[in-house]
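Colleague: Okay, here's the prediction I keep looking at, along with the sequence it came from:
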Amino acid sequence: MAYLAQTQSGQPILILKEGTSRSRGREAQRNNIMAARVIAEAIRSTLGPRGMDKMLVDSLGDITITNDGAAILDEIDVEHPAAKMMVEVAKTQDDMVGDGTTTSVVLAGELLKKAEELLDQNIHPTIIVSGYRKAAKKAMEVLEKIGVTVDLDDKETLKKVAITSMGSKAVGTAREHLAEIAIDAVKQIAEKRGDRWVADVDNVQIIKKEGKSLHDTELVRGVILDKEVVHSGMPKRVENAKIALLNCPLEVEKTEFDAKINIESPEEMEAFLKEEE
């Protein structure tokens, strides 16, 4: 459907392109809420300690098994604008906190569900939004009261936090081992800014290697250059080495030869073959 306007002379003006649909009022509200709630329902079953994993198959046939909300939504091809906003909620939560993506999306879906019930009672959307903002402010006040300050040396409490965060990761029996590594890694990069400890997780590099189990994961307190040796005869281990830092590429380049051989007679061909032997 195309939407037209007319000039004073009756000349039609095309406003929206062919195939464009338009909704307004209560219908638009219902459509947007429904689209957002569909996203929340898609990952609801992955929430909590009894959450189920989902198998994702992309267009190339690659299979991913996960119950991580951000990973699931990242693989879903979403077109509806309201649904895309729910996906952005998960991405923002993952970028800022690194956990709680499923919880944030499911909670947003429930808030929209309750908002729809209020809309059915003819309560104006601005009043609903104002109420939700007051509730969010109150929730933050309660969190400040019940929050517990954890010392950086309280490894047992930090370990519990790390294990809880790994609930959505397929790490199996290696959960405690990886939790201890995560704590040690964060303590290595943590720095105090004012009265708070801040850790930039971008300073932790994770390198994957095939051939061993998750229990063989180890923390290297240093820098890893994930490169193969240039020549098989080079040593695999060097202790007390001197390290040169170069601000330029250091690669072994193969020399290319552009040669041409002109052979004009059988005798020259025979001589060339003998030389090759």
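Modeller: Sure thing, it's come through.

Colleague: switch to C-alpha atoms for all contacts and neighbour counts from now on
Modeller: Fine.

Colleague: Show residues contacting the strand or helix carrying Y132.
Modeller: Applying DSSP states H and E as the criterion places Y132 in helix 125-146. Outside helix 125-146, the residues that touch it by C-alpha atoms under 8 Å, 6 or more residues apart in numbering are A115, L118, L119.

Colleague: Just the buried ones from the residues you listed?
Modeller: Neighbour-count burial within these applies to A115, L119; the criterion is 16 or more other C-alpha atoms under 10 Å.

Colleague: Now do the next helix or strand after the helix holding Y132: which elements does it pack against?
Modeller: Later in the chain than helix 125-146, the nearest helix or strand by DSSP H and E is helix 155-165. Applying 3 or more C-alpha pairs under 8 Å, 6 or more residues apart in numbering; DSSP states H and E, we find helix 155-165 packed against helix 175-189.

Colleague: structure B:
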Amino acid sequence: MHSPVLVLKDSLTRESGSKVHRANIQASKAVADIIRTTLGPRSMLKMLLDAAGGIVVTNDGNAILRELDLAHPAAKSMIELSRTQDEEVGDGTTSVIILAGEMLHVAEAFINKSYHPTVICRAYTKALEDAVAVLDQIAMSIDVNDRAAMLGLVKSCVGTKFTSQFGDLIADLAIEATTIVGVDLGQGLREVDIKKYIKVEKVPGGQLEDSKVLKGVMFNKDVVAPGKMRRKIVNPRIILLDCPLEYKKGENQTNAELVKEEDWGVLLKLEEEYIENLCMQILQFKPDLVITEKGLSDLACHYLSKAGVSAIRRLRKTDNNRIAKACGAVVVNRPDELQESDVGTGAGLFEVRKIGDEFFAFIVECKDPKACTVLLRGASKDLLNEVERNLQDALSVARNIIKNPRLVPGGGAAEFTVSAVLKQKSSSIEGIEKWPYEAAAIAFEAIPRTLAQNCGVNVIRTMTALQGKHANGENPWIGIDGNTGAITDMKERKIWDAYNVKAQTFKTAIEAACMILRIDDIVSGIKKKQASGAGQAPSKPKIEEEGDADNEQMLPE
């Protein structure tokens, strides 16, 4: 008998061809329309209700899209775009969605004229190569050590955010923090790990102006025995451990049989000796502060406090690594492996302070810290969350510039220049790809157009004036001032974008648009609901086995 073949009935719904293309383009445009009003300094805020009933008020493209709950697969892949952009370069999350949406929008006309998607994608890929080449030409270098230029740059990138009303504050914090954690790799290369070595601590209360970058680390812990241990030590010697300072308990179901009364005393003595031994190994290095990621028993606490040593227990691993980077200590796994070189002596001050109701430990005034903490103060949790989101973007911008110190004009000037150059090039392209290439060139204008819309100026007049300025290719730095909507020179206004953010935006948007255009089938394994049973759950598929009619299985409806 031949092997049974499973046949799924009624279960596959399938859409294909241009119908799918149109549906995908519509879905992507809908996502782009949600985000569109949050571009630029005059952007609107969105109020989102999350699953837990909390409220988020933000204009950060990525934060908004993260909260959306969408069913359409193409719309989901658009959301994935902004997340990729955020992880890669940390900025341009709104632009990438608007640009991808526009690329798909201009492709719709060609789909309707029965162009093959491959032709459109080929033209788009060519347009992308040329666009990046144009960016290369107009990019200008910047000196990373020039604080004023860096400040202007980070400010213009974060100027679109909610916290721009606080002036230089966020940009200042970002530049200071990234400068601290930057590590020279030689040959002019620098590595800046902002996720690992910059911690943002949000403490409600106080004013936003009280926020500062600490030359060191702070964490939400107090010493183990506040009465006996010092809470302020100048130039402390710090030992960091990754092991418990308590007696090793036996594995579970360990039985110890005590026959005589004295055996109990022997057991206790063993435990005491073990802990005393541990503490003596640590104390011979004369530390002032011992920090462990694991537990610390009362007995160990007694020995340490008697020797005048402060101790902190159960610290997060990430915090411990940050302290190690800040004060030059090495995290040690066993006390008997301690060496003099593992002791951190780079910190100038250890202090426990009370902020509000909680105690925070500060290890600050470090000589050459490679990790830092940004302390944010503010009126409410919501405000602090928004400030933190903006700060993360500012940190990413500062990191991008340190890694690749080149700038392109902001305010839609870069997009307009790219668009003008591509339009000229389109006339020299042979064959059918000429039209999609030209459409892609026009699509780049979506960013300046959206900027103009959000400023509330006359869009058609502004765009026509800009096109006139860029048509003769004189000055690639003419763009829209996002605050007033006036057409100005971006160099004079100091409105910049980082080169690799722009390049990444173009690449991500066009590649995603090509991917969505190439989808010609959506096959879903869920049966559509019948009109009559609108309130019922979708029925399960029936499964039949060929060649064995008796064995027909009906899954319960």
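Modeller: Cool, got the structure. The shown structure was predicted, so the numbers you read here are calculated from the model rather than taken from an experiment.

Colleague: ok, so what distance separates L119 of structure 1 from R133 of structure 1?
Modeller: Here the criterion is C-alpha to C-alpha, to the nearest Å. By it, L119 of structure 1 lies 17 Å from R133 of structure 1.

Colleague: Trace the helix holding Y132 of structure 1 over to structure 2 and give me the residue numbers.
Modeller: Alignment of helix 125-146 of structure 1 against structure 2: residues 117-138, by TM-score structural alignment.

Colleague: Quick check: that stretch compared with structure 1, mean distance?
Modeller: After superposition onto structure 1, the mean distance of stretch 117-138 of structure 2 to its aligned counterpart is 0.7 Å, using mean C-alpha distance after the TM-score superposition for structure 1.

Colleague: For that stretch, which residues meet the burial criterion?
Modeller: 117, 120-121, 123-125, 127-128, 130-132, 134-135, 138.

Colleague: Please tabulate those residues in CSV, including the columns distance to T38 of structure 2.
Modeller: Shown next, in CSV, are the buried residues of stretch 117-138 of structure 2 (distance: C-alpha to C-alpha, whole Å):
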residue, distance to T38 of structure 2
P117, 31
I120, 29
C121, 28
A123, 30
Y124, 26
T125, 28
A127, 26
L128, 25
D130, 28
A131, 24
V132, 25
V134, 27
L135, 24
I138, 27
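
Colleague: hey, where'd the strands end up in the stretch 151-277 of structure 1?
Modeller: 191-193, 196-198 (DSSP state E, counting those that start in this stretch).

Colleague: Could you tell me which other helices and strands the first one packs against?
Modeller: I take that to be strand 191-193 of structure 1. strand 196-198.

Colleague: Pull up the aligned stretch in structure 1 for stretch 19-37 of structure 2.
Modeller: Here stretch 19-37 of structure 2 aligns to structure 1 at residues 27-45, judged by TM-score structural alignment.

Colleague: Show me what that stretch is in contact with.
Modeller: Outside stretch 27-45 of structure 1, the residues that touch it by C-alpha under 8 Å, 6+ apart are 51-52, 67, 69, 72, 80-87, 102, 105-106, 108-110, 112-113, 116.

Colleague: could you redo the last one with a cut-off of 7 Å?
Modeller: For stretch 27-45 of structure 1, contacts defined as C-alpha atoms under 7 Å, 6 or more residues apart in numbering pick out G51, M52, G69, H80, A82, A83, M86, T102, V105, V106, G109, L112.

Colleague: Nearest to E239 of structure 1 among those?
Modeller: G69 (44.1 Å; C-alpha to C-alpha).

Colleague: From K54 of structure 1, how far off is the nearest residue to that closest one once chain neighbours are set aside?
Modeller: Excluding its sequence neighbours, the residue lying closest to G69 of structure 1 (C-alpha to C-alpha, 6 or more residues apart in numbering) is T102, at 4.6 Å. Here T102 of structure 1 is placed at a distance of 13 Å from K54 of structure 1 (C-alpha to C-alpha).

Colleague: Among those two, which residue is more densely surrounded?
Modeller: Higher neighbour count among T102 of structure 1 and K54: T102, with 28 against 17, using other C-alpha atoms under 10 Å.

Colleague: The more buried one -> structure 2?
Modeller: Alignment note (TM-score structural alignment): T102 of structure 1 maps to T94 of structure 2.

Colleague: In helices, which of the contacts of helix 125-146 of structure 1 appear?
Modeller: Among the contacts of helix 125-146 of structure 1, DSSP state H puts A115, L118, L119 in helices.

Colleague: What ranges does the stretch 1-150 of structure 1 have for its helices?
Modeller: Secondary structure of the stretch 1-150 of structure 1 by DSSP state H, counting those that start in this stretch: the helices cover 25-44, 69-75, 81-96, 101-120, 125-146.

Colleague: Using CSV, lay out these together with distance to I224 of structure 1.
Modeller: As requested, the helices of the stretch 1-150 of structure 1 are exported to CSV (distance: least, C-alpha to C-alpha, whole Å):
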stretch, distance to I224 of structure 1
helix 25-44, 36
helix 69-75, 27
helix 81-96, 25
helix 101-120, 31
helix 125-146, 40
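
Colleague: Give the aligned range of the helix or strand where V352 of structure 2 lies in structure 1.
Modeller: Secondary structure assigned from DSSP H and E places V352 of structure 2 in strand 349-355. Across structure 1, nothing matches strand 349-355 of structure 2 (TM-score structural alignment).

Colleague: same question, stretch 203-221 of structure 2
Modeller: Across structure 1, the stretch matching stretch 203-221 of structure 2 (TM-score structural alignment) is residues 209-227.
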